[in-house]
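*Asks:* dropping the sequence and predicted coords here.
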Amino acid sequence: MWAFVCAVGPQGKKRVKARVKRTARALLHAGGACIPFPLCFPIPSIVRQLTSTLTEYSPYLPPASAQSGPSGQLPPPPSQAKQGPSSYAPSLPLPPGSQDVPIGNGALAEYNPLNSFLDEIDPHTAPPDMKVEGSDWFAVFNPKVKRSLGISLVHTLMHESVVCCVRFSADGKYLATGCNRSAQIYDTATGVKTCVLVDPNAPKTGDLYIRSVCFSPDGKYLATGAEDKVIRIWEIKSRRIRSTFEGHAQEIYSLDFSRDGMLIVSGSGDRTARIWNLGDGTHKVLAIHEPETVDSGVTSVAISPDARLVAAGSLDTIVRIWDVATGILIERLRGHKDSVYSVAFTPDGQGLISGSLDKTLKYWDVRSVGMGPQPTGKKLVDKDLCNMNFTGHKDYVLSVAVSHDGKWVVSGSKDRGVQFWDSRTATVQLMLQGHKNSVISIDLSPATSLLATGSGDWAARIWNYTPV
């Protein structure tokens, strides 16, 4: 079919693009199936022969006509029946502690031989001393490095749709999840669902996926971002909407609170990030203006620990950094070869981790960003601030996080696994396989030794890691 497509010329390409859009729309609304089985969807190399970017055809996107690009909190992946068994997986977080590990000391390399065990070992036949397993999950440890962690499953939290996002409260006592039409809050100690947040004024029909959730630092409020372009701030105790913020022109994919709780940052498919002041409701628009960039929907945002910088990953492969006080774009980080789906600052604010559809993570040294005179317009010169690559995933990297003490970087992927990396060397410590579908979202507890994963298999899971 695709050989024919490539030979039919511009009109044929237009017809195929229209057909793919219709297929994507049908998949999104088909019982939790949004990421088609690989054989049912054009592979990226073929897609790029039809259009200049992957974005309209990304299996993670909602209808292409509804947005300019995908997000870190993706729409529903395919049903379990659409995907065969997988042997990939990885990671967990570490407990809180002093920030005593400078991330990014490893040498910049496109390939880490210490991670070759991912290709050399069959997880199903690995010897007992190399893995731990439960009834429906397993973790395999890297035999080429000293084992530093153990991991166990704590809770499985089933939902009625794809779990698009997971986020811990600051004290680690609660986990929020976002799915179709609702956000839910769970007690991490018991696994009991303590709260369901549904907007009574939202349309009663159709899908309304909650793409991002974020607790306020004091734990009193939960912010949700959804496909209807509205940010809702919920008072958790009363289960009522305290306020709403509107202004984005397309779906909201990512949210992040500042540590003082005064600001919330949002990212949308409309090619903007926005900084909202919760006190007076005002906001700054952080727009992507580069004319050469066609598909630059913002997929993921993060605000630095000192609330000085906002980082945003986008579909055009670039990570951008803005100054919070002025709203000026002060840095463009280039290096990924495909869309950037997730960004996370290190706890000390000196580094930024990004995860991409190119199957890699990167560490960027941002210590000097914004410290000198701020460039504007054409004066902005891109710098090479990447000093470490994390290679080893078999498919798209969809979500990244950094442990509280900075020792570990964690990533979730379309390969249905999670990888746990030594932040100093970009070496995989373990790979965890615990879902039957893409791992769309991960988070590490800021205060406890817990990892949360959200997946297209309609489940969120809470894991406990233990240093060994």
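*Replies:* That came through, no problem. In this text, all values refer to a predicted model and were calculated from it rather than measured experimentally.

*Asks:* every contact and neighbour count from this point should use C-alpha atoms.
*Replies:* OK.

*Asks:* check which helices and strands the longest helix anywhere in the chain sits against.
*Replies:* When secondary structure is assigned using DSSP state H, the longest helix within the chain turns out to be helix 9-28. Packed against helix 9-28, as judged by 3 or more Cα pairs under 8 Å, 6 or more residues apart in numbering; DSSP states H and E, are the following elements: helix 2-5.

*Asks:* which other residues reach the helix it packs on?
*Replies:* Taking contacts as Cα atoms under 8 Å, 6 or more residues apart in numbering, the residues outside helix 2-5 that touch it are 12-13, 16, 42, 46.

*Asks:* what comes up buried for stretch 289-306?
*Replies:* Buried residues in stretch 289-306, counting neighbours by 16 or more other Cα atoms under 10 Å, are found at 295-305.

*Asks:* list the buried residues in stretch 167-181.
*Replies:* Neighbour counts over stretch 167-181 (16+ other Cα under 10 Å) mark 167-170, 172-181 as buried.

*Asks:* what is the end-to-end distance of it?
*Replies:* Using Cα to Cα, to the nearest Å, the end-to-end distance of stretch 167-181 comes out at 17 Å.

*Asks:* give the buried residues for the longest helix of the chain.
*Replies:* Buried positions in helix 9-28, judged by neighbour count with 16+ other Cα under 10 Å: 13, 16-17, 20-21, 23-25, 27-28.

*Asks:* redo these as JSON lines? Include distance to Ile330.
*Replies:* JSON lines is the format used below for the buried residues of helix 9-28 (distance: Cα to Cα, whole Å):
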{"residue": "Lys13", "distance to Ile330": "38"}
{"residue": "Val16", "distance to Ile330": "39"}
{"residue": "Lys17", "distance to Ile330": "36"}
{"residue": "Val20", "distance to Ile330": "37"}
{"residue": "Lys21", "distance to Ile330": "35"}
{"residue": "Thr23", "distance to Ile330": "39"}
{"residue": "Ala24", "distance to Ile330": "36"}
{"residue": "Arg25", "distance to Ile330": "37"}
{"residue": "Leu27", "distance to Ile330": "39"}
{"residue": "Leu28", "distance to Ile330": "36"}
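
*Asks:* okay, pairing it with this:
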Amino acid sequence: NSSNNTNIMPSRAHLDELLEAIKGEFDNLTRETSRYQDDHHEYEIKLNQQHQELTNISNTVYELEQAHRSMKEAYEREIMKLKQELEVRDRLLEQQSLQQQAVAAQAQAHAHAQAHAQAQAQAQAHAQAQAQAVQTLNPAPYSQTPQQLPPPNLSSTSPPAYSNQLNKPDIFNNSGSSVDKKTNNTLAPIAPLASSLPNPASNEATSPSSSKTATYSGSKSLTKPQPAEESLIKRAQHNKPIPAFLKDFDAFGSLPYKKQHNDYYLVYNPKIPKKVDISLVHSFDHTSVVCCVRFSKDGKFLATGCNKLTQVFSVETGDLVARLNDESSVSTNGGYDTDTGDLYIRSVCFSPDGKFLATGAEDKIIRIWDLATRTIVKYLKGHEQDIYSLDFFPDGKRLVSGSGDRTVRIWDVYNGQCSLTLSIEDGVTTVAVSPDGSLIAAGSLDRTVRVWDANKGYLVERLDSSNEYGNGHMDSVYSVTFTNQGKEIASGSLDRTIKLWSLKDLDKQPSSVSKSNCEVTYVGHKDFVLSVCCTPDDEFILSGSKDRGVIMWDKETGEPYIMLQGHRNSVISVSVSPVLNPNGGYFATGSGDCKARIWKWERIT
């Protein structure tokens, strides 16, 4: 027993040592864990502080950006105001110079008239002395000479030109009516002075200076418009009446110039020979309003945009080729990141090679789709409001977009970066790239069409009512397109008109006066014009309107050839196929009646 007790004692002592060691190790681990927890808590506090600092910095940058934009807009308005003041001052100086020259010419003519009057008096006195000395001479020729001489040219031609000019409508005088009236009032007295001169010598002495003065003054703004110019001004007038055949066509079921089909009808202009005809090819039902339609460059496909969905159809067969829907952007509640949860596709555009399709939507994102795989290859983000319009550059490497955030942006399609941002004073509703890719046009809510150099980003033209004849749009511009020659721009507006603008002298100095002008105003729609486009041969312009109609116009004369009533709601979008057939081609319409349709237009020979 004693030996057993002796063996148990060392074992218990060893066990106690092990327990103490374990306890000590546990205490150490507890202290380290507590220290690590403290460190972790401290790091969390620091991370939260840094995150808050980053948020503050981001907010500060955003506020600085907003302040910078506001300052930039204020500076631009101030610069525009100063430019206008300078233009007004230059016009006043020009008026004063013209007035001084006219007064000097009048004074010179008056001095000549007095000198010749004195000479006349001396000649008459001498003649009377001779008559008294020689009774046989006949004095009649001296008294009859003033009646036999023709009046000077100035009195016979110039005053009618001035009066005719001043009696024209205001459209002739928007750029300088005050100069015309002042110049006319100062030059008019010259005519009776000149007409009272008695002999050819006096006529030769006075008419050159007077005629030179009249020619110089008239060359500014008083020259009577030539017949061709008057015709051009008349075509561009804004307040033209609606053609009679477009006023009440929908009130009559049968008219000689109205052709009824199953679910659409055509109204022809009875005053001109029938030149084109239209027929329905395909009709595509959608689940919501069709916001946009666009043909591919080769004319084989048509893309349409509606709520949450982009579709591509074959033009030849009408078959659905692709159905594009970004499911990855849908939130957990089944909606999208918009105010209503909807996602209307506002604009679609094929790349020039037809491999990609760009879509712009109300979630402020541009999506680039690969049509072969039906997948999104790029998201272009940066706009702050809905994207209303897209257009590819001819090389397919860049894309221009217009948004309600008052900016036009140019994107590099391959790296997804914005390479240029152009800011204006109001929301951008529509953009277009010229056929050669050198220019960008944009229409906006401020009733203006702006044209920029696409490479350098500077404004080269501003098309609005400040032009020479004051015949710009009177309401927001909702659609712009370049003609296929690239020398003109067509624009459609909420003022119910379409306008054709010439692009002239775009290499002018920024301070010089614009020569671009409205060439034709197309009047015929009864409500907002929402979309315009040109046929590939630039012979016709097509327009879609809230009045549910599509009108085909003669581009040069502004005459409406034919009105198509093919939808039961607003025609929101119109697109012409770039491919021209021997007898015509195709165009498409998208409407608020949830339909997109492809139509065929043909020339009538």
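*Replies:* Thanks, I have it. No experiment lies behind these values; they were computed from the predicted model shown.

*Asks:* TM-score of the superposed pair?
*Replies:* Once the chains are laid over each other, their TM-score by TM-score structural alignment, normalised by the length of the first structure reads 0.72; 354 aligned residues with a Cα RMSD of 1.9 Å.

*Asks:* what about the aligned residue in the first structure for Arg409 of the second structure, neighbour count?
*Replies:* If you follow Arg409 of the second structure across to the first structure using TM-score structural alignment, you land on Arg274. Counted with other Cα atoms under 10 Å, residues neighbouring Arg274 of the first structure total 22.

*Asks:* figure out how far the host helix or strand of Arg274 of the first structure is from the centre of its chain.
*Replies:* Arg274 of the first structure is part of strand 272-277, with elements assigned from DSSP states H and E. Here strand 272-277 of the first structure shows a centroid-to-chain-centroid distance of 18 Å under the convention Cα atoms, centre = their mean, to the nearest Å.

*Asks:* just give me the mean distance for it relative to the second structure.
*Replies:* If you overlay the two and look at strand 272-277 of the first structure, the average distance to its match in the second structure is 1.0 Å (mean Cα distance after the TM-score superposition for the first structure).

*Asks:* before we move on, back to that, spatially nearest residue to the match of Arg409 of the second structure, not counting backbone neighbours?
*Replies:* Counting by Cα to Cα, 6 or more residues apart in numbering, the nearest residue to Arg274 of the first structure once its immediate chain neighbours are dropped is Val285, at 4.7 Å.

*Asks:* for the longest helix of the first structure, grab the matching residue range in the second structure.
*Replies:* Counting by TM-score structural alignment, helix 9-28 of the first structure has no counterpart in the second structure.

*Asks:* could you do stretch 216-224 of the first structure as well?
*Replies:* Per TM-score structural alignment, the counterpart of stretch 216-224 of the first structure in the second structure is residues 351-359.

*Asks:* measure the matching stretch end to end?
*Replies:* 11 Å.

*Asks:* the aligned residue in the second structure for Lys146 of the first structure in helix, strand or coil?
*Replies:* Taking TM-score structural alignment, the alignment pairs Lys146 of the first structure with Pro273 from the second structure. The three-state assignment at Pro273 of the second structure reads coil, by DSSP: H, G, I helix; E, B strand; the rest coil.

*Asks:* list the contacts for Pro273 of the second structure?
*Replies:* Contacts of Pro273 of the second structure (Cα under 8 Å, 6+ apart): none.

*Asks:* would you map the strands across the stretch 1-150 of the second structure?
*Replies:* Assigned by DSSP state E, counting those that start in this stretch, the strands in the stretch 1-150 of the second structure number zero.

*Asks:* the strands in the stretch 301-450 of the first structure, which residues?
*Replies:* Assigned strands in the stretch 301-450 of the first structure, in chain order: 309-314, 319-323, 329-333, 340-345, 351-356, 360-365, 386-391, 397-402, 408-413, 417-422, 427-433, 439-444, 450-455 (criterion: DSSP E, counting those that start in this stretch).
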